[in-house]
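Colleague: got a sequence here, can you model it:
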Amino acid sequence: MYQSKALLYSAVLVLCLFWSSLHVGAQNGITNPAEVTALRAIKGSLIDPNKNLSNWNRGDPCTANWTGVICSNSSLDDGYLHVEELQLLNMNLSGTLSPELGRLSYMIILDFMWNALTGSIPKEIGNITSLKLLLLNGNQLTGSLPEELGYLPNLDRIQIDQNKISGPIPKSFANLNKTKHFHMNNNSISGQIPPELSRLPSLVHFLLDNNNLSGYLPPGFSELPNLLILQVDNNHFDGTTIPETYGNMSKLLKLSLRNCGLQGPIPNLSRIPKLGYLDLRSNQLNGTIPTDKLSDEIKTIDLSNNQLTGSIPSSFSQLPQLQKLASLVMLLESPKVLYTNYDANIMSVANNSLNGSVSSDIWTDRTLNSTESLKLELQNNRLTSIVGSTNIPPNVTVWLLGNPVCDNDNSSVVQFCGPENEDGNDGMTSTNTTVSCDVASCPWPYEYSKTSIVNCFCAIPLIVEYRLKSPGFSDFVPFRTDFEKYLSSGLDLYQYQLEVVSFEWEKGPRLWMSLKLFPVYVENSTHTFNNSEVRRITNMFTGWNIPDSELYGPYELLKFTLLGPYANVFISTSNKSGVSKGTLIGAIVGGIAAATILSAVVSLLILRIRTKRSRDAALKRRRMSKASLKIDGVKDFSYGEMALATNNFDISAQVGQGGYGKVYKGTLAAGTIVAIKRAQEGSLQGEKEFLTEIELLSRLHHRNLVSLIGFCDEEGEQMLVYEFMPNGTLRDNLSAAKSKEPMSFALRVRIALGSAKGILYLHTEANPPIFHRDIKASNILLDSKFTAKVADFGLSRLAPVPEMEGNVPAHVSTVVKGTPGYLDPEYFLTHKLTDKSDVYSLGVVFLELLTGMQPITHGKNLVREVNTAFHSGTIFSVVDGRMGSYPSDCVEKFLTLALKCCEDDTDSRPSMAEVVRQLENIWLMMPESDTKTTEPLFTPKAGKEVTPPSSSSEIKNPFLSLDVSGSNLDSGVIPTIVPR
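Modeller: Model (predicted):
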């Protein structure tokens, strides 16, 4: 009763305050109350260990200068201040993005770059129709891109790169008519690039490299009127070609399509007038290199690691700005293994066949100044001679080691035939050493300005970490001075005020820089920027107001460091509003503030009472659950032990991530290397699944099941500690993008058999038996010897137990859980889980092993696709070509077994024991040369005698089967071989 009265009082008081604040706000310009509520909700969803947002609890957001909040009056002239920018760059924030962001309906810039945010992008951001800059890059965001983002009519830039976003690009993005910059690289975005994006009129930069895109490259991209950069490296457009229409891209400056699985010829790109950077390496392109002369603007050509034939076109000697003709590799025979070290900006390629001669015109028909260089990397091919002069300019480097030309006794070519030397840093890294000054003479935070017109004067700089995301060159040194002119001009500074302290090439390739900006030298001044200049320069970076450059491409601000007096500059001011802080404070009367506080206190007390009751009940349940987990052989670790094992969960220790959270590689105090699965708040793995996995794994012991070492259940954390599996998941090993080398057919059969044996143990040997319910390639782990081990028992269910009459039900009735593509259709329709449900899922895994494909790709179902190929007699067209040679009869039997496991009708599927038996048969049919390099499938235990076959012919006899009836398949005893 008391609580009800208190709530009523609070409601009445809040209503009065609303009308009062509305009246005062209309006359005195305080922040819109709805936006204040939204900001508080946003802060509530964030974790702020450095307390950067500590002032978000004090005063009015716009008038009290809340950190990162920038406001102004709205064009509606409703009297309120509205949040226009949320600038929270690099503040070590974690937590999630609140849906309440959608209530900041006047926002123009949303900037959460370079934090550690998790969770998904709220679809409510699509409600902010005024939004121009959506900057979320450099976090750990997951989930898919909301369709709603495609309806932001004023969006200029979307940056979500360097997250863990998955799923397809929404077709609604074709509505973003004002968007110039699509920066979505370094995620897990999948599916087809929507052809509808070809109608975007403003698109300038399209960066989607390092994702899981597939399908084809939209030919219509040639019609994009303003496209300058198309960068989609490291995706999976397997078997498709580069559209011929791409030669019509009239404004294109950079085309980067490396390692995309592309085939076919290189289109004629000579009609692109300003093309400066062409990277098509690591595909399966074939045919000859087009002989038409490329643009005079070209600086880098990389066609290495393809299947091109012919010789180097003579037109390459007519390219005046060519910096680097990188490893033109022509595969005349079968593709070989290629090793690349791009970190050093040098391509090292071995065992290929570039034929013909090298024309010296490539290096003699050009003039290089002291800062320019040309690198020709042609080693380990079949080049027979150099035509023309062998005298090369000082700034040209040619590598020909491993070609026949170096086998000749010709002293003139010796200079080209040594190993690739370490000639400095190849423009990869550098520091500025323009002037040497006595650093100790400047008191902190003053520093010497090394580039000033006055040598060694002390000033306080602004320190900026900055990165070029897609530069149009591969060597920065020749462009360094020009870059300083460009950036200082863009910032409206003198060139001497900018110092490029250091730079370094990173993977991408991207160019990281450390910059210092110094104030102008004025005699007898403090040599510091004033507050308004600090704000102006900062806003130039954070508002992307520096003009774009064709050569330097898009940039990103990584960090802005404010030293000394600059630390007190409130960049997030409301000076746009034209309302003085004093006036606003005077207008907000003390009575309203007091009433607001009183209302908040009453509501908070009620909320705390309810929260405490809920927390106490949950804590009691957790204590009861944890008390039941005192299990022999399974250690209860403390949070401190887990933090110590993973270097406080450092990102370098992270080895995987799923819907439940992250997986870390850790080292326990005893030196044992383990895998630690740490559930994140709100993850798919709830309390029930956590306890289920501990309870089940603690009593399951089999060489093909992952072993549980311990768990941690304290400080709001849920962690499971497993044996470490150094070769990762089966899914990763089947992925062309992630696997180090393809797996042979014999190894795939051994993995299939190990997985089946582990599941057979669950079905028949565990007590009571268990249905796994989530068998998939990512839940099959591989140890150092590629032994398969089934993992992740969070969704597992105990098999039916006998009823009163002694009958055993054939199924468990339960809600449907599992992974799309692996789900038993009958279980999905009837909710009846059986052992044959696991058989179906494992059958899908077998199809993955045979094809390398995923269960669902571009809306196509793997089971259906393979069935179609099987019945049309084209089954070998879907077999994974990466596994090399294989016995066709064994592949057919394996495929037949896989499809039998995937029958829609439950009764038509084999039992797991039958699956194991047939896999053993396939193994025995395989040639000895295929199986001898793999680990033995069985090791007889001491005291068990194995009778060998009577003749060697029986060893390879395909008409043998294994009798596993009554056998313990984990006993190590070879089953009896009987005639079939």
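Colleague: for the rest of this, base every contact and every neighbour count on C-alpha atoms.
Modeller: Will do.
Colleague: and the helices in the stretch 451-600 of the chain?
Modeller: Listed in chain order, the helices of the stretch 451-600 of the chain (DSSP state H, counting those that start in this stretch) span residues 480-490, 531-542, 581-587, 590-627.
Colleague: and those as CSV, adding mean neighbour count and distance to S188?
Modeller: As requested, those are exported to CSV (neighbours: other C-alpha atoms under 10 Å; distance: least, C-alpha to C-alpha, whole Å):
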stretch, mean neighbour count, distance to S188
helix 480-490, 16, 33
helix 531-542, 16, 26
helix 581-587, 14, 46
helix 590-627, 13, 35
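Colleague: okay, the ones you listed in a markdown table with distance to S130 next?
Modeller: As requested, the helices of the stretch 451-600 of the chain are exported to a markdown table (distance: least, C-alpha to C-alpha, whole Å):
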| stretch | distance to S130 |
| --- | --- |
| helix 480-490 | 26 |
| helix 531-542 | 17 |
| helix 581-587 | 26 |
| helix 590-627 | 31 |
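Colleague: and of those helices, who's closest to L462?
Modeller: L462 lies closest to helix 531-542 among the helices of the stretch 451-600 of the chain, at 8.1 Å (C-alpha to C-alpha).
Colleague: what segments of the stretch 151-300 of the chain are strands?
Modeller: 157-159, 166-167, 181-183, 188-192, 205-207, 212-214, 229-231, 254-256, 263-264, 277-279, 284-288, 300-302 (DSSP state E, counting those that start in this stretch).
Colleague: which helices and strands sit right next to the fourth one?
Modeller: Read it as strand 188-192. Strand 188-192 makes packing contacts with strand 166-167, strand 212-214 when contacts are defined by 3 or more C-alpha pairs under 8 Å, 6 or more residues apart in numbering; DSSP states H and E.
Colleague: repeat for the second one
Modeller: Packing contacts for strand 166-167, counted by 3+ C-alpha pairs under 8 Å, 6+ apart, involve strand 188-192.
Colleague: compare with the first, here's sequence two:
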Amino acid sequence: MPTARVWSWAVGAVILMWLFRSSLLVGAQDGITHPAEVRALRAIRRTLVDNNKNLSNWNRGDPCTSNWTGVLCFNSTQDDGYLHVRELQLLNMNLSGSLSSELGLLSRIQILNFMWNDISGSIPKEIGNITSLELLLLNGNHLTGPLPEEIGYLPNLDRIQIDQNNISGSIPRSFANLNKTKHFHMNNNSISGQIPPELARLPYLVHFLLDNNNLSGRLPPELSRMPNLTILQLDNNNFEGTTIPDSYGNMSKLLKLSLRNCNLQGPIPDLSRIRQLGYLDLSSNRLNGTIPTNQLSQNITTIDLSNNELTGSIPVNFSGLPILQELSLANNSLNGSIPSSLWQNKTLNATESLIVDLENNMLTDILGSTNLPPNVTLWLKGNPVCSNNNLSLPQLCASRSDNVVRSQSATNSTAACQPQSCPFPFEYSPTSNLSCFCAAPLLVGYRLKSPGFSDFLPYISRFEEYLTNGLELDFNQLYIDSFEWKKGPRLKMYLKLYPVYNASSNTGNLFNKNEVQRIRRMFTGWHIPDSDIFGPYELLNFTLLDIYRDVFVTTSKSGISTGALIGIVLGGIAVAVTLSAVVTLLILRVRLRNYRVVSKRRQTSKSPIKIDGVKSFTYTELGMATNNFNSSAQVGQGGYGKVYRGTLPDGLVVAIKRAQEGSLQGEREFLTEIQLLSRLHHRNLVSLIGYCDEEGEQMLVYEFMSNGTLRDNLSAKSKEPMSFAMRLKIALGSAKGILYLHTEADPPIFHRDIKASNILLDPKFTAKVADFGLSRLAPVPDVEGAVPAHVSTVVKGTPGYLDPEYFLTHKLTDKSDVYSLGVVFLELLTGMQPISHGKNIVREVNVAYQSGMVFSVIDGRMGSYPSECVEKFLTLALKCCQEETDSRPSMVDVVREVENIWVMMPESNMGVSKSIDTVDEKMTPPPPSSSSSSMVKNPYVSSDVSGSDLVSGVIPSITPR
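Modeller: A predicted model of the protein is given here:
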């Protein structure tokens, strides 16, 4: 009887589960986290605010055996039979709140990492109880209060990073007891008082970074006794009336000495005995006397003595320094002649350069030739020599401040590989010159905190070799996507790490799980060896694409104890007979169920959704509109699925996006797009005609846009290039559509994926913003009526269009859309793609703009154009692409400025109607566009990779936010 069979199966299953559970209980006490540490973790969780729900699994199971996010444990039980927390890795997870004093109960932890969050409050003194602690990483938060004296008694501490907080008070003298500490990174705080001379006792200190604080008092001469100090960086403090101790010339291992803007006075000491010195910055002080004439290190790249009170002549010892990149003596009282040997003896290759800044001195002439070799720049403004009418190169008398362009560029050559279309989420790998292939990279935000050079270009290959060796990767697995100098100076980079391609088996598109974990550990554990020239680094983010969440299945680093293993084996023997008795029945039932699921997929499905105001199509209706989704009706394909051109029974031509099974867009994006577009009506937003959600299908039906995407029309394949007036009209329409989302929609909406392939063009080239699958509702007022400035969310969007601040902080604002639109504006002007062959459009246009060569990047296919209007439009685009959110204009300002440029356009350059709607005019819903008989471009699908779910800083488990 069926009932009897079901009953017997159920009884057998219960017996099986009971026996299996019993087997697991054998030795279970040997495989759980120490109860005190469990309580500590729960207390830590209570004081943190976790807006992105990264720690949602901290209330389930055991921390070590259930893989709590960010909790790493030892591989086996310790001497007390319990598992213990080894690392707490909570990097860049948008956590706020405060640090619990219960941290001190994690008695065997080695790494405490809360970098790049929004945590406030003070540093708990109880951290000083963790005698096992090796890395204390709290930088990039909002911590306040003094440094706890108790930290100075941590016997195993290797690195303390509290930089970029609001720490105040003095440096505790107890820190002189940190006999194993190599790295003091305390810059960018409000630390005050004098540097304790007792710190000179530290035997292994390598990096001493205290710049940008409120330190005062004398500069301790005792620091010269530190036997292993390589970087002393104290810029922007106030050692008023202090001289640089002569003993600093005895720091035999010093590589970098940076004392900029410290209110120092007196002479420059003799530093010639520091044989490895590579970087010297004593600028913006009150140093006087002459510059020492002793020979400096042959390793020196940078000498900055500008903005002091130095007198005398330029020493001859500055000539012949083989790798010197920058010599700045500006704004002193130097006199005499300028020796041309400063530059004439230089032999520079294509990546090397030399800047000599001698502005605002009393220099009268140049000894030798004034002909500058390639890549040498000389600045002389404000010297008597510039009044010499016989000077053969008057451009030398220009001001450097008007022409500073920091060298920054992506670096890898891709000449051997042509771009190719890769299936989402893979991308073309530029690192392989022998076998081009599609792969999914690991994305790393990385910053050199105190590099020993002024220009990175000559050191790129050396850096790639250094980092790949440190990570134990092949040289061609690293790609420097971009780099940029920031205040400090610090060098921020975005890196991509690619898996190794195996040509013989055509495999290697993904890193395996173990390799992802290993590479992450190398960064977060600071296992990459220090470098003399590159100095200390910091990890800004470690980002995984969606596909790695599928393969990077969390495994417990704690392992299973021996007792538990024995129990499982014995239990397995005990249940073997029972298992064999039911296995046949289980197999038959699974096969039958699978058969029924497959056979009914087209007959039944989940309950279809219902959205008021939007037509719900049946599968049959859309099948008839596309001739049963015939390949002849297909007009494109993307990560979401295929796009078909269809004709409805009333003759209306539509575009139908049909999701493929297991689509990366997913049900949430499908519902988001329907729900948003059902209530959005604006002439510059694409209209949703309807949807289909039945028989296992998810399809979206849009008005048909016969002129395709803006990206298609800007490409070289477009047969009819657009004039500037057409491009400006498209820019204005796009901006108005986004302005409607930000200000008129109720509630307002952040689009989150503005790009040229999501701007569609109707028969009259009216721009319509499309694709709202990634959009998010803007913040709403809280109970007190205040409106938050951002939405905290996982990073999504398209590389090249992503707001850099959103990428790093996960804080989405209306200015994130402004940044993306600014990139679109640059595309309109240049025809370039956001990222192509390692070149970033924002960086390329910025460099051209700053060098006065802006018209060299304008799209030649645009024809004639009014230069004043083009320049104003380009300036607006660059303002939109400012890295700092607050520096970007609002969408209201963007629309008004484009309107102003439109009004400036001369009639002879228009070619389109000049009438416009003002920004204050509220638009009425447009009627559906008239049907068209052909589709020139694919209006909804592009080859751009979009929708990458970037998850930062979650260790060891990768959880969605």
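Colleague: now the TM-score, please.
Modeller: Here the TM-score for the pair of chains, by TM-score structural alignment, normalised by the length of the second structure, is 0.56; 562 aligned residues with a C-alpha RMSD of 2.9 Å.
Colleague: circling back: out of the helices and strands packed on strand 188-192 of the first structure, which one sits most buried?
Modeller: The highest mean neighbour count among those, using mean count of other C-alpha atoms under 10 Å, belongs to strand 212-214: a mean of 23.
Colleague: so how much does that strand differ from the second structure once superposed?
Modeller: Compared with the second structure after fitting, strand 212-214 of the first structure deviates on average by 0.6 Å (mean C-alpha distance after the TM-score superposition for the first structure).
Colleague: picking that back up, now render the helices and strands packed on strand 188-192 of the first structure as CSV, adding distance to Q263 of the first structure.
Modeller: CSV is the format used below for those (distance: least, C-alpha to C-alpha, whole Å):
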stretch, distance to Q263 of the first structure
strand 166-167, 25
strand 212-214, 14
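Colleague: and the closest residue to I158 of the first structure other than its chain neighbours, how many neighbours?
Modeller: Closest residue to I158 of the first structure apart from its sequence neighbours, by C-alpha to C-alpha, 6 or more residues apart in numbering: L134 at 4.9 Å. For L134 of the first structure, the neighbour count with other C-alpha atoms under 10 Å is 20.
Colleague: L134 of the first structure corresponds to which position in the second structure?
Modeller: Using TM-score structural alignment, the partner of L134 of the first structure in the second structure is L136.
Colleague: how about L275 of the first structure?
Modeller: Under the alignment by TM-score structural alignment, L275 of the first structure pairs with L277 in the second structure.
Colleague: its match and M251 touch, don't they?
Modeller: No: contact criterion C-alpha atoms under 8 Å: L277 of the second structure and M251 do not qualify, at 9.4 Å.
Colleague: mind checking which of the two has more residues around it?
Modeller: Applying other C-alpha under 10 Å to L277 of the second structure and M251 shows that L277 carries more neighbours, namely 26 against 22.
Colleague: how close does the nearest residue to the more buried one once chain neighbours are set aside sit to A731 of the second structure?
Modeller: Residue nearest to L277 of the second structure in three dimensions, not counting chain neighbours: L255, with 4.3 Å by C-alpha to C-alpha, 6+ apart. When distance is defined by C-alpha to C-alpha, to the nearest Å, L255 of the second structure is 51 Å away from A731 of the second structure.
Colleague: what's the end-to-end length of stretch 190-207 of the second structure?
Modeller: 19 Å.
Colleague: relative to the first structure, which residues correspond to that stretch?
Modeller: Under TM-score structural alignment, the match for stretch 190-207 of the second structure in the first structure covers residues 188-205.
Colleague: now do the buried residues in the matching stretch.
Modeller: When neighbours are counted by 16 or more other C-alpha atoms under 10 Å, the buried residues of stretch 188-205 of the first structure are found to be 188-194, 196-205.
Colleague: what segments of the stretch 701-850 of the second structure are helices?
Modeller: All helices of the stretch 701-850 of the second structure, identified by DSSP H, counting those that start in this stretch, fall at 710-714, 724-739, 804-809, 814-830, 841-850.
Colleague: need these in JSON lines with mean neighbour count, can you?
Modeller: JSON lines is the format used below for the helices of the stretch 701-850 of the second structure (neighbours: other C-alpha atoms under 10 Å):
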{"stretch": "helix 710-714", "mean neighbour count": "23"}
{"stretch": "helix 724-739", "mean neighbour count": "25"}
{"stretch": "helix 804-809", "mean neighbour count": "19"}
{"stretch": "helix 814-830", "mean neighbour count": "26"}
{"stretch": "helix 841-850", "mean neighbour count": "18"}
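Colleague: out of those, nearest to L112 of the second structure?
Modeller: Among the helices of the stretch 701-850 of the second structure, the nearest to L112 of the second structure by C-alpha to C-alpha is helix 804-809 (20.2 Å).
Colleague: which elements pack onto the helix or strand hosting S837 of the first structure?
Modeller: Using DSSP states H and E, S837 of the first structure sits in helix 835-851. Applying 3+ C-alpha pairs under 8 Å, 6+ apart, one finds that helix 835-851 of the first structure makes contact with helix 745-760, helix 862-871, helix 888-901.
Colleague: go again with 6 Å.
Modeller: Under the contact definition 3 or more C-alpha pairs under 6 Å, 6 or more residues apart in numbering; DSSP states H and E, helix 835-851 of the first structure sits against helix 888-901.
Colleague: buried residues of the helix it packs on, list them for me.
Modeller: Using 16+ other C-alpha under 10 Å as the test for burial, helix 888-901 of the first structure gives C890, V891, E892, F894, L895, L897, A898, L899, K900, C901.
Colleague: give the equivalent position in the second structure for the fourth one.
Modeller: Superposed on the second structure with TM-score structural alignment, F894 of the first structure falls in a gap with no aligned residue.
Colleague: S304 of the first structure too?
Modeller: Matched by TM-score structural alignment, S304 of the first structure corresponds to S306 in the second structure.
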